[in-house]
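Q: Okay, structure incoming, though there's no sequence with it:
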């Protein structure tokens, strides 16, 4: 059964346009350093799961694309790179602490902004809208996915 996820990316790090410009419109989701978000990638995500590509820490945060999980989880190489801001001195190659999946953008959409998400009653209980939620990856209920796809007028869903 397909699961659905919302994955936040700062557009200065990786934007939906960066992903579309990458080979096969696919990027590794590097730099996640929260255990719960890592566990979602490591334990919950499967190839083909739906992804809402969300721009955060920008002028207008919101959902800007529809994507899919494109790989099984594998070790995030940035944890071993001393020059990376995501370097983790405690991570060992034989026992990596941080995992990632590849994400493939299948459709760029208009920006479904945070205020618009908040003003849609059917989305009121979405995890990303909960007060205090700072996770970069959250599961999305199938009903929320369907509503968002309709709001976006997305073709790929």
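A: Looks like it arrived, so ask away. In this text, all values refer to a predicted model and were calculated from it rather than measured experimentally.

Q: Every contact and neighbour count from this point should use C-alpha atoms.
A: Noted.

Q: What ranges does this structure have for its strands?
A: Counting by DSSP state E, the chain has strands at residues 4-9, 26-28, 50-55, 62-69, 74-75, 99-100, 102-113, 137-140.

Q: Please enumerate the helices of this structure.
A: Remark: helices assigned in the chain by DSSP state H are 16-21, 35-39, 114-118, 142-152.

Q: The second one: how far from the chain's middle?
A: Remark: helix 35-39 is offset 12 Å from the chain centroid, using Cα atoms, centre = their mean, to the nearest Å.

Q: also this one, for the comparison:
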């Protein structure tokens, strides 16, 4: 199993809306590296859901329920989506400020490649974030 992080601006698609929907396809990715990450996602992989711009915090866990397929919002075959469904909210959101200050998370993609919207997360980083979010 691999672990991932996806970003969404809450005013566009919030964790609350995601939970209400129960499932969504992750569209709008127009960066090649992020697209390649979507292509690598496998059914059952776990995904951290990050509110970008407003909040700047990891708020929940999702899982991949359908692997990459053509993005239905464009005819351009370069772009793909995956289907995600919510698993659970973190008890306490983990802020970007906390992540940047945590020595165990200094190498996480969220800090190193802050503008990338879909990124891999190491198992140790994922577990550490879950521990921080359970407090």
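A: All right, it came through fine. Given the structure is predicted, the values throughout are model-derived calculations rather than measurements.

Q: ok, back up a step: between the helices of the first structure, which one is closest to residue 55 of the first structure.
A: helix 16-21 (8.0 Å; Cα to Cα).

Q: Mean distance between that closest one and the second structure after superposition?
A: Superposing on the second structure and averaging over aligned pairs (mean Cα distance after the TM-score superposition for the first structure), helix 16-21 of the first structure comes out at 0.6 Å.

Q: hmm, who's touching that helix?
A: 25-27, 53, 64-65, 104-105, 108 (Cα atoms under 8 Å, 6 or more residues apart in numbering).

Q: Which of the residues you listed sits closest to residue 139 of the first structure?
A: When the contacts of helix 16-21 of the first structure are compared for distance to residue 139 of the first structure (Cα to Cα), residue 53 wins out at 12.4 Å.

Q: Just give me the match in the second structure for the closest one.
A: In the second structure, the residue matched to residue 53 of the first structure (TM-score structural alignment) is residue 49.

Q: OK, contacts around that match?
A: Taking Cα under 8 Å, 6+ apart as the test, what residue 49 of the second structure contacts is 5-8, 15, 58-62.

Q: now residue 36 of the first structure
A: So residue 36 of the first structure contacts residue 135 (Cα under 8 Å, 6+ apart).

Q: Counterpart of it over in the second structure?
A: Using TM-score structural alignment, the partner of residue 36 of the first structure in the second structure is residue 33.

Q: re earlier: comparing the strands of the first structure, which stretch has the densest surroundings?
A: When you average the neighbours per residue for each of the strands of the first structure (mean count of other Cα atoms under 10 Å), strand 50-55 leads with a mean of 26.

Q: Settle this for me: residue 152 of the first structure is touching residue 109, isn't it.
A: Yes - at 6.6 Å, residue 152 of the first structure and residue 109 qualify as touching, with contact defined as Cα atoms under 8 Å.
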